[in-house]
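**Q** sequence below, structure please.
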Amino acid sequence: MNFRFLKIPVYIDPTYWIFLLFVVSTLNAFNRAGVLLAVIITFSLLTHEYGHALTARFFGAQPYIVLRAFGGFAYFNESVVAEKQRFFITLAGPMLQGLLVLIAYILIRLDVFNDYYIRFVLHAALYINTTWILLNLIPIVPFDGGGLVRYLLERKFGRKGYRASIIIGIVSAAIAIPYLLFNGYYLFFVIELLIAGFRYCKLWQEEWMN
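**A** Below is the predicted model:
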């Protein structure tokens, strides 16, 4: 499934639908609520990636978005953007998604909707996007938090900042992995953190050897 919105191409891989079906099945939500959850997840994911893509387009890159199993990705021509611009591109994803959290929170607080399903959508959007943002800001690549922390530390402290970002990533993975595992978060988050943690350990080993 492919489409273009706001002049940005979006490609949805078949594996994304399988992934979405898996998520809904783990919640035993093969009903109207399950369909709404699938819509909320997809809309939230697209909002996040559009934050990256629209900012990349603003800086002159040519972005496109891909949704596949385990998430979405906003690709763009990195050679035409500076490091500082890449920082803002990374930051824009969680910020635009944070706008969804704010809108859902305000509408819930105003309590203007009596319909059960509208209230369900608002509460689900608030929970999903808040959790998503917090997980995505874990300071280890490939999460956005890892790129943001690395940029800030390198800009301030150079090589020492880069090494500090590696240590922060390793410590963050060591804390987050057991927390997510024992609190019942989806296993793919844990697996992604494990892979990232091993990658950071290898980076630290390379830095120590140099």
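**Q** use CA for all of it now, contacts and neighbours both
**A** Will do.
**Q** the helix or strand containing residue 57: which residues count as buried?
**A** Element membership for residue 57 (DSSP states H and E) is helix 32-58. Neighbour-count burial for helix 32-58, with 16 or more other Cα atoms under 10 Å as criterion, is recorded at 34, 36-38, 40-42, 44-57.
**Q** could you also give me the structure for this second sequence? I'd like to compare it with the first:
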Amino acid sequence: MIIIPGPIPIAIHPFFWLFAALVGWLYGQSVTGMLIWMGIIFFSVLIHEFGHALTAVFFRQKAKIQLVAFGGLTSYDGGPVLKFWQQFIIVLNGPLFGFGLCLFSFLLLKTPLPPMGIAIFKASFIANFFWSAVNLLPVLPLDGGQLLRIALEGFFGVKGFRAILLIGALLAGLIACASFVFGYFIAGAFFFLFGFQSFDSWRKARLATGDDRGPENNALMLQAEKALQEGR
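**A** Take a look at the predicted model:
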């Protein structure tokens, strides 16, 4: 594992590179293409996570970034208890940074570039637009699911938490079925997993009370999500 120290420490797990290489090979179809896509994936995921991390630091949290098997994970603690609107902004700024990188790539494509530059920034534009848009779907653990969870839980408490689990499970199931029908098997597998996890969590959360969603249990939930993304 690669550790980059600093005000916002960054840990890069080996499986991140393996996943990036797999995706890079699927889209690049050559060693050079794979390396280009690996660079785009690394930079795009890092910018996305910095959107979360820098906002958390702004709210006086201690943030750290991990690049894990299927993307990135930003965790933060050590500061004052965050209000729901602060949590919402922290989550929202990840996709917003991604759309910002998408816009930057688009603007560069309007300038004179060599063929390699056109290929790189076109891929960056497509990757960041697609991932940022998909990431806003209201399915946990995607950012869109987290945003809806924060909003519903802020207004309705534990009932809102149960609602987003059920909404996410149903939507993920529909997306998984559509993905399989149209031949997008990797996307279908991911959304099937998301849907199963949300449904299982909803089933277990039916008897949850307000105390079960307190700060201590929220911290445990974040630890569990981190372990899941790391494949442990």
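**Q** coming back round to it: could you point out which element follows the helix holding residue 57 of the first structure?
**A** Using DSSP H and E, the helix or strand that directly follows helix 32-58 of the first structure along the chain is strand 64-68.
**Q** distance from that following strand to the middle of the chain?
**A** 13 Å (Cα atoms, centre = their mean, to the nearest Å).
**Q** pull up the aligned stretch in the second structure for it.
**A** Alignment note (TM-score structural alignment): strand 64-68 of the first structure is matched to residues 64-68 of the second structure.
**Q** after superposition, how close is the matching stretch to the first structure?
**A** Here stretch 64-68 of the second structure, set against the first structure after superposition, deviates by a mean of 1.1 Å using mean Cα distance after the TM-score superposition for the first structure.
**Q** strands along the second structure, start to end?
**A** Assigned by DSSP state E, the second structure shows strands spanning 2-4, 10-12, 62-68, 71-77.
**Q** buried deepest among those, which one?
**A** strand 62-68 (a mean of 22; mean count of other Cα atoms under 10 Å).
**Q** for that strand, which helices and strands make contact with it?
**A** strand 10-12, helix 14-28, helix 31-58, strand 71-77 (3 or more Cα pairs under 8 Å, 6 or more residues apart in numbering; DSSP states H and E).
**Q** compare those and give me the one nearest residue 188 of the second structure.
**A** With Cα to Cα as the criterion, residue 188 of the second structure lies closest to helix 14-28 of these, at 15.3 Å.
**Q** mean shift between the closest one and the first structure?
**A** Mean deviation for helix 14-28 of the second structure: 2.1 Å (mean Cα distance after the TM-score superposition for the first structure).
**Q** may I see the buried residues of that helix?
**A** For helix 14-28 of the second structure, burial by neighbour count (16+ other Cα under 10 Å) applies to 15, 16, 17, 19, 20, 21, 23, 24, 25, 28.
**Q** OK, contacts around the residue lying closest to the last one once chain neighbours are set aside?
**A** In this case it means residue 28 of the second structure. Spatial nearest neighbour of residue 28 of the second structure, excluding adjacent residues (Cα to Cα, 6 or more residues apart in numbering): residue 34 at 4.8 Å. Applying Cα atoms under 8 Å, 6 or more residues apart in numbering to residue 34 of the second structure gives the contacts 21, 23, 24, 25, 26, 27, 28.
**Q** so which of the residues you listed is the closest to residue 163 of the second structure?
**A** Nearest to residue 163 of the second structure among the contacts of residue 34 of the second structure is residue 23, at 33.3 Å by Cα to Cα.
**Q** tell me the counterpart of that closest one in the first structure.
**A** Checking TM-score structural alignment: residue 23 of the second structure goes with residue 23.
**Q** so what's its match up against?
**A** Taking Cα under 8 Å, 6+ apart, one finds nothing in contact with residue 23 of the first structure.
**Q** before we move on, the earlier item: have a look at how far, on average, the helix holding residue 57 of the first structure is from the second structure.
**A** Aligned to the second structure and superposed, helix 32-58 of the first structure gives a mean residue distance of 1.0 Å (mean Cα distance after the TM-score superposition for the first structure).
**Q** centre-most residue in the first structure?
**A** residue 136 (4.6 Å; Cα atoms, centre = their mean).
**Q** which residues touch the closest residue to that one other than its chain neighbours?
**A** Spatial nearest neighbour of residue 136 of the first structure, chain neighbours left out: residue 143 (5.1 Å); criterion: Cα to Cα, 6+ apart. Listed by Cα under 8 Å, 6+ apart, the contact partners of residue 143 of the first structure are 135, 136, 137.
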